[in-house]
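Undergrad: take a look and give me a structure for this.
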Amino acid sequence: MASASSATPDTLPAWQTLRTHADQLKHVHLKTLFGDDPGRWQCFTRQVAGLTLDLSKQRWDEDTLEHLLALAEEAGVRGAIQALLSGKRVNTSENRPALHTALRLPRDASLIVDGEDVVPAVHESLERMAELVEKLHAGQWRGATGKPIEDVVNLGVGGSDLGPLMVTHALADFRPEGVHPIEVHFASTMDGSQMADYLSRFNPETTLFVLSSKSFTTIDTLSNADTARDWLTNRLARYGSMSASAELVVRQHFIGVSACPEKMSEWGVAPAHQLRFWDWVGGRYSLWGTIGLPIALVVGMANFHEFLAGAHSMDEHFAKVPLADNMPVLLALAGIWNVNFLDIRAHSILPYDGRLEYFAAYLEQLEMESNGKSVTRQGNTINYSTCPVLWGQLGPNAQHAFYQLLHQGTQPVVCDFIAPLRRYDEVENHDTRAHLKAQHRLALSNCFAQSRVLMLGDDALDDDGPRPQHKRYRGNQPSTTVLLDKLTPSTLGALIAMYEHKVFVQAMIWDINPFDQWGVELGKKIAGETQKILEHDGEIQSLDASSRGLIEAFWAAEDHE
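TA: Just a heads-up that it's a prediction; the model follows:
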């Protein structure tokens, strides 16, 4: 599926060629690359599924791309793509497939995995989700006291939170008309701060909680769920009716989403209010299925299916288009070049559209949880760099925060600029539409200008007269620009899928498994042991001096309450 088990990526012939090539190219300024190649935009730009990918501001040339494509071939990327999409066991450490792409297959498709077609079960789960969405949108879902639900709180963390939160915010303009109004909220923090706010404001009679956890054992989520259950039962009991019994409260005020139906039932979620997904869907890849219930509640099932269709169109592109024109592959290769050959270890995600406020946070998990690995799939320690440190913020805000470092700091950073070409076409009032479109042009002006200055430095200025060093800009900072024709459910689906596939291609070249997260699991285990000690149910003397001191400080604070 990838490189031979006896070979590590850095021993492949193309990797060695790229090292030599990088020594020759790394001192060439981007302004020189543009000056030497008038056709650079056409050479390094691709379009599909309502997206335009501009890689012309990367610090590479056509020879670089040729060598990188050779590396992809030697690393077995073609076969790996086929293995992923056909349901092979690409999650090697857990010996199972990674079938998030199956969640967006059309109903008439077929995908046989271990002798079973998984598509019917996927669409059955979507149909069950649609039934719950329709009931809530019709105002027919009643709480324990008979009032229709008005607020839905998604209880989840990681992939059960970041994806749905990001998409519901991005697609808030696509709320269906004529439905019972439902407001969707998110609580992920284990410290209870979000819950404390919601429980102080919401009406328990009209609040529904969606308990989303793949394993249904995540302590962050279950602690919030227990708090919500106690709040509901205690508050609703005040209404003086046996109809508000604990059993009825849990049945009418909780939906469960998990790969473990038996654990949902054990907690008390009614079987009719359980939505399922499967262990072959990683948490950070799960928003396409029933974990996407909050998305469907905000945008409606028709738009949710458009979202899936956009992602599927990128899947088709990924599967069928040659590597040289394959957008996820090219995006991945640019990252490989920056990390492994230009030694750029920082990557910033900069959307120029307020609706994409949470996109950087979503990609932080997608990329760093997937590819933050230091061991190959064969269990060997890696001696080359893998995933860079990834962070970001809305570009217009970030300009007033950390762009100073981008332009004049000592740390090289590669940036992804993301923006829609069109916006506000649907605003009815002519004057308001004109003002908003002017603001959109302002955002695009800043987006395009910032990437240009990062590339050219001082040469972006018309007047390059004498200036002190602290007013000079070196430029030569690489960037990618992703343009959406318009931000819609379809183009957002394609955008997310493009980044998912980028992560996979990079993992295959680095020879790592992007579908496990053992570092996360270790943290959970140690936290559980520490919690017991905090509650005087463990042996503190086994800990290091710092941990003992911190716990004793907590005990002392408790004693003063």
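
Undergrad: alpha carbons only for contacts and neighbour counts from here, please
TA: Fine.

Undergrad: now for the helix or strand containing residue 446, which elements pack on it?
TA: In this structure, residue 446 sits in helix 430-456 according to DSSP states H and E. Here helix 430-456 is seen to pack against helix 30-36, helix 395-398, helix 403-408, strand 414-422, strand 479-486 when contacts are counted using 3 or more Cα pairs under 8 Å, 6 or more residues apart in numbering; DSSP states H and E.

Undergrad: can you mark which positions in that helix are buried?
TA: Neighbour-count burial for helix 430-456 flags 433, 436-437, 440, 443-444, 446-447, 450-456 (criterion: 16 or more other Cα atoms under 10 Å).

Undergrad: what of stretch 35-45?
TA: The neighbour-count check on stretch 35-45 (16+ other Cα under 10 Å) flags 40, 44-45 as buried.

Undergrad: tally of neighbours for the nearest residue in space to residue 271 that is not next to it in sequence?
TA: Leaving aside its sequence neighbours, residue 271 sits nearest to residue 265 (Cα to Cα, 6 or more residues apart in numbering; 6.7 Å). Taking other Cα atoms under 10 Å as the criterion, the count of residues near residue 265 is 14.

Undergrad: for comparison, sequence B:
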Amino acid sequence: MTDIKTAWAALRSLKDKKIPTLEEMFLHDPDRAQHMSLRVNGLYVDYSKQRICQDGFQALIALAKAANVEGWRARLFAGEKINTTENRAVLHPALRGSAGSAEIKNQIKHMAARTRTFAENIRRSKTIKTIVHIGIGGSDLGPRLCHYAFEASYPARFDLRFVVNVDGASINDALKDLDPATTLIISVSKSFTTQETRMNTNAALEWLKQGLGDKACDHMIAVTANRQGALDFGIDPAHIFEFWDWVGGRFSLWSAVSLSLQLTFGPDVFDDLLAGAREMDEHFTSAPLAQNLPVIMAMVGIWNRNIIGYPSLAVVPYSRRLRKLPAYLQQLEMESNGKGKTRDGEPTGPTCPVIWGDEGTNSQHAFFQHLHQSRNGTPVDFIAVLQDS
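TA: Sure thing, here's the model as predicted:
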């Protein structure tokens, strides 16, 4: 197998040659869109409009093999501690039923049963009318993205509001015109020490106390990996829903972090979300690299960032329901890949691009002139849906 340095050198050598324009590539290969697109689990992805020649694509797949992507993938799903910085496993696929030891699977099954029972009981209750979800970063972006996406297809049992900014307007706007007696507060923090979330949770608790006195904690829920921290804060043990240190915050959507979604739309809807992710896990772990959608998208990113040198990537969903997708992907990619050193402590080259974007068609009247005319050049991922529900 080609070693990693040789694979990188072969890839970079293509940069010294004249990379054809897209028009030239399609003239040379009119069927380019047919063999540079994939249909996977209801998704159609066309990467033929990326400025990648066939030699470039083959060199990218060779780089993936030289980097032992398949081996690292196996280690991830086996639960090995591939997060060497914190000496932890990276096992969020286990939350989707795609990985994990028998012990971990039992822990997940137990917590899923707890969240389902709790959600069903609250949904049957005639008391609660509003859910206020307090979080930041991964404790906010995933659930908020899914909330907007689900609204088109599923009836909302409750009014779901989100609090994220330490600016007092965020918590004040969320609590405006609400009755503490009909409101459930969910504080979501992996560490339960995140400053912004603690400040907003304190403000929410004081608001509950003003209306409910010593019954305030009956309306306060904690989702955290720090059970003791939640107990010290005064949360009822029965109201603490845990996830684990092997779940990175930006991947925590699949855990009890999405309790507010289960409450609002029902546990069955959340289970369907997990099932869809599990299907993609199965594709990722079984498809050859050259027909593997996550691998191809990652290698396209390497081509654009490390070979052509594009500094950013625009993500433009032509669906209002997916308007938070660019923000969600910002954290997912930039926090994961925005590194300055390798595992061995050596300086990296350019890593991930700056991720940005907004919903179309408003984007066309905001920054598309830059896309058309700027000399920097910016790849764009356009996302469309067949129907809006």
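
Undergrad: and residue 68 of the second structure, what's its match in the first structure?
TA: Structural alignment places residue 68 of the second structure opposite residue 76 in the first structure (criterion: TM-score structural alignment).

Undergrad: coming back round to it: does the residue nearest to residue 271 of the first structure really touch residue 273, like I thought?
TA: No. Assessed by Cα atoms under 8 Å, residue 265 of the first structure is found out of contact with residue 273, at 9.9 Å.

Undergrad: in which helix or strand would I find residue 5 of the second structure?
TA: Assigned by DSSP H and E, residue 5 of the second structure belongs to helix 4-16.

Undergrad: run the chain-centre distance for that helix.
TA: Distance of helix 4-16 of the second structure from its chain centroid, counting by Cα atoms, centre = their mean, to the nearest Å, is 31 Å.

Undergrad: try stretch 358-371 of the second structure
TA: A distance of 23 Å separates the centroid of the chain from that of stretch 358-371 of the second structure, by Cα atoms, centre = their mean.

Undergrad: and the strands in the stretch 251-389 of the second structure?
TA: 312-317, 354-357, 380-383 (DSSP state E, counting those that start in this stretch).

Undergrad: most tightly packed of the ones you listed?
TA: When the strands of the stretch 251-389 of the second structure are scored by mean count of other Cα atoms under 10 Å, the highest mean neighbour count falls to strand 312-317 (a mean of 22).

Undergrad: packing partners for that strand?
TA: Against strand 312-317 of the second structure (3+ Cα pairs under 8 Å, 6+ apart) you get helix 325-337, strand 354-357, strand 380-383.

Undergrad: in the first structure, what range does the second one match?
TA: Counting by TM-score structural alignment, strand 354-357 of the second structure falls onto residues 389-392 of the first structure.

Undergrad: mean deviation of that stretch from the second structure?
TA: In the superposition with the second structure, the average deviation recorded for stretch 389-392 of the first structure is 0.6 Å (mean Cα distance after the TM-score superposition for the first structure).

Undergrad: so residue 60 of the first structure: helix, strand or coil?
TA: Following DSSP: H, G, I helix; E, B strand; the rest coil, we place residue 60 of the first structure in the coil state.

Undergrad: count the neighbours of the counterpart of residue 56 of the second structure in the first structure for me.
TA: In the first structure, the residue paired with residue 56 of the second structure according to TM-score structural alignment is residue 64. Residue 64 of the first structure has 19 neighbours, counted by other Cα under 10 Å.

Undergrad: with the one 4 residues further on instead?
TA: For residue 68 of the first structure, the neighbour count with other Cα under 10 Å is 23.

Undergrad: got a list of what it touches?
TA: 14, 18, 333, 337 (Cα atoms under 8 Å, 6 or more residues apart in numbering).

Undergrad: go again using 10 Å as the cut-off
TA: Counting by Cα atoms under 10 Å, 6 or more residues apart in numbering, residue 68 of the first structure makes contact with 14-15, 17-18, 62, 74, 324, 330, 332-334, 336-337.

Undergrad: the strand or helix carrying the match of residue 56 of the second structure vs the second structure - mean distance after superposition?
TA: If you go by DSSP H and E, residue 64 of the first structure is part of helix 62-74. Overlaying the second structure shows helix 62-74 of the first structure at a mean distance of 0.8 Å from the equivalent residues (mean Cα distance after the TM-score superposition for the first structure).

Undergrad: filter the contacts of residue 68 of the first structure to the buried ones?
TA: 14-15, 18, 74, 330, 332-334, 336-337.

Undergrad: mind putting the residues you listed in a markdown table, distance to residue 307 of the first structure included?
TA: Shown next, in a markdown table, are those (distance: Cα to Cα, whole Å):
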| residue | distance to residue 307 of the first structure |
| --- | --- |
| 14 | 38 |
| 15 | 37 |
| 18 | 38 |
| 74 | 34 |
| 330 | 23 |
| 332 | 23 |
| 333 | 26 |
| 334 | 27 |
| 336 | 29 |
| 337 | 31 |
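
Undergrad: what is the nearest of those residues to residue 510 of the first structure?
TA: Within those, proximity to residue 510 of the first structure (Cα to Cα) peaks at residue 336, which comes in at 8.7 Å.

Undergrad: what's the spacing between the equivalent of the closest one over in the second structure and residue 17 of the second structure?
TA: The criterion is TM-score structural alignment: under it, residue 336 of the first structure has residue 302 as its aligned partner in the second structure. For residue 302 of the second structure, the distance to residue 17 of the second structure equals 18 Å [Cα to Cα, to the nearest Å].

Undergrad: try residue 113 of the second structure
TA: To residue 17 of the second structure, residue 113 of the second structure is 58 Å away according to Cα to Cα.

Undergrad: more neighbours: those two, which one.
TA: residue 113 (13 against 8).

Undergrad: enumerate every residue touching the more buried one.
TA: Here residue 113 of the second structure is in contact with 107, 119, 267 (criterion: Cα under 10 Å, 6+ apart).

Undergrad: now neighbour count too, for these, in a markdown table please.
TA: Shown next, in a markdown table, are the contacts of residue 113 of the second structure (neighbours: other Cα atoms under 10 Å):
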| residue | neighbour count |
| --- | --- |
| 107 | 16 |
| 119 | 21 |
| 267 | 21 |
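
Undergrad: thinking again about what came up before, ok, the match of residue 336 of the first structure - contacts?
TA: Contacts of residue 302 of the second structure by Cα under 10 Å, 6+ apart are 60, 296, 308-310, 350-353.

Undergrad: which residues in the first structure does the host helix or strand of residue 230 of the second structure align to?
TA: Under the criterion of DSSP H and E, residue 230 of the second structure resides in helix 227-233. Using TM-score structural alignment, helix 227-233 of the second structure corresponds to residues 261-267 of the first structure.
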